[in-house]
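Q: below are the sequence and a predicted model; questions follow.
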Amino acid sequence: MRVNRSALTVVALAALSVGTTAVLATPASAAAKITPQMVCGKSYSTVNSAPVGSHGSLGTVYLTYNSANGKNCVATIRTRPGTAVSMSAWIYVGDTDKSAQDYGQYTSYAGPVYVHGKAHCVDWGGNIANVYVQVSGSNCAGVTEHRMSSTR
């Protein structure tokens, strides 16, 4: 049986283009998930977190700490990145009156914001759209932190 060489070439190219399309068309869920360490730095460990929205439906505010330099970092990370919305990440160390904040329109995360917090209580929080989270008196030995969430 004799096969036309140009017909085989067309079939091979068609199969190759279908395979290439399948490889390049990765689903959105396969995108790398943003972590606090990606935002703050890999030497920062997550020490606390607070959900934004019902059970974290909008995202999470993370408090991280680097024991090598004594700094805390806060990042607010959306559960599902998308169109830019109002977001923030902030931290305040009352004993030293030091603070840092990041407010703006973001698609996936706000921050990082850094403050030296070794051996100090910290207040921190953030927002996604109109849902705000605040944690006061956090990471203090013997002190119970206070959490508040509000919608504006």
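A: Thanks, I have it. Numbering: from 1, shown residues only.

Q: please count neighbours and contacts with C-alpha atoms only from this point.
A: Will do.

Q: which helix or which strand is home to residue 42?
A: Assigned by DSSP states H and E, residue 42 belongs to no helix or strand.

Q: around it, how many other residues sit close by?
A: Counted by other CA atoms under 10 Å, the residues lying close to residue 42 total 11.

Q: count of residues packed around residue 110?
A: Neighbours of residue 110 (other CA under 10 Å): 27.

Q: hold the first one in mind and look at this next one:
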Amino acid sequence: MSRMKRVVQGAVAAGVSAVALTALAPTASAAPATATAAYNGACGTGYKTVNSTPVGTIGTAYLTYNSATGMNCAVAIRNMAGDPVSMDLFIRRSGDEIFNDQDGGLLRSYVGPVHVDAAGSCVDWWGQIDGVHFGKSGTNCG
């Protein structure tokens, strides 16, 4: 009987040790979720994505173009919607001294759309999400 008791105690001790080791063992940490925000269609029908740029690790800005109208459109999207943060977005034909369209404010998920008629011209587009700036100049000429 005492041998049986020792076997059971040993099995319990081994099980407790395995649980303790599992609890103390370093865990492989998963990479943080920084999936790119997908274009959300905010520019409307007929617009196709022609360019994009990351906004740090918190979002993505997209430039779209509608070949039927010659209009460019930009939108910047957070990876994860949340509490309102400062967002700004500007667009212009390259060479213009002022922006052609802008949007901004305290927003939860995206800023824009902003539009510019830029058929035959290059486009500058820039902005920020929660203080993380992005921008491209002289892009998508034509």
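A: Happy to help now that I have it. All values reported here derive from a predicted model rather than from experimental measurement.

Q: can you get me a residue count around the aligned partner of residue 52 of the first structure in the second structure?
A: Taking TM-score structural alignment, residue 52 of the first structure has residue 55 as its aligned residue in the second structure. Number of residues near residue 55 of the second structure (other CA under 10 Å) recorded here: 24.

Q: and residue 55 of the second structure, how close does it get to residue 95 of the second structure?
A: Distance, residue 55 of the second structure to residue 95 of the second structure, using CA to CA, to the nearest Å: 24 Å.

Q: about what we covered before: let me see the contact set for the nearest residue to the match of residue 52 of the first structure once chain neighbours are set aside.
A: Counting by CA to CA, 6 or more residues apart in numbering, residue 55 of the second structure lies nearest to residue 134, which is 5.8 Å off, once chain neighbours are set aside. Contact analysis of residue 134 of the second structure by CA atoms under 8 Å, 6 or more residues apart in numbering lists 53-55, 61, 126-128.

Q: look up which helix or strand residue 134 of the second structure falls in, please.
A: For residue 134 of the second structure, the host element (DSSP H and E) is strand 132-139.

Q: do residue 77 of the second structure as well
A: strand 71-78.

Q: what residues in the first structure pair up with that strand?
A: Under TM-score structural alignment, the match for strand 71-78 of the second structure is residues 71-78.

Q: and residue 47 of the second structure, how far is that from residue 117 of the second structure?
A: For residue 47 of the second structure relative to residue 117 of the second structure (CA to CA), the value is 13 Å.

Q: looking at those two, which one has more neighbours?
A: A count of neighbours by other CA under 10 Å puts residue 47 above the other of residue 47 of the second structure and residue 117, at 20 against 17.

Q: residue 49 of the first structure: neighbouring residues, count only.
A: 17.

Q: OK, contacts around it?
A: If you count contacts by CA under 8 Å, 6+ apart, residue 49 of the first structure has them with 60-63.

Q: please redo it, this time with the cut-off set to 6 Å
A: 61-63 (CA atoms under 6 Å, 6 or more residues apart in numbering).

Q: likewise for residue 58 of the second structure?
A: 78-79.

Q: the one 3 residues further on too?
A: If you count contacts by CA under 6 Å, 6+ apart, residue 61 of the second structure has them with 52-53, 75-76.

Q: let's see that with 8 Å instead.
A: Residue 61 of the second structure makes contacts with 52-55, 74-77, 134, as judged by CA under 8 Å, 6+ apart.

Q: in the second structure, what range does the helix ranked longest in the first structure match?
A: Secondary structure of the first structure read by DSSP state H shows that its longest helix is helix 5-24. Helix 5-24 of the first structure corresponds to no residues in the second structure, going by TM-score structural alignment.

Q: perfect, that will be all.
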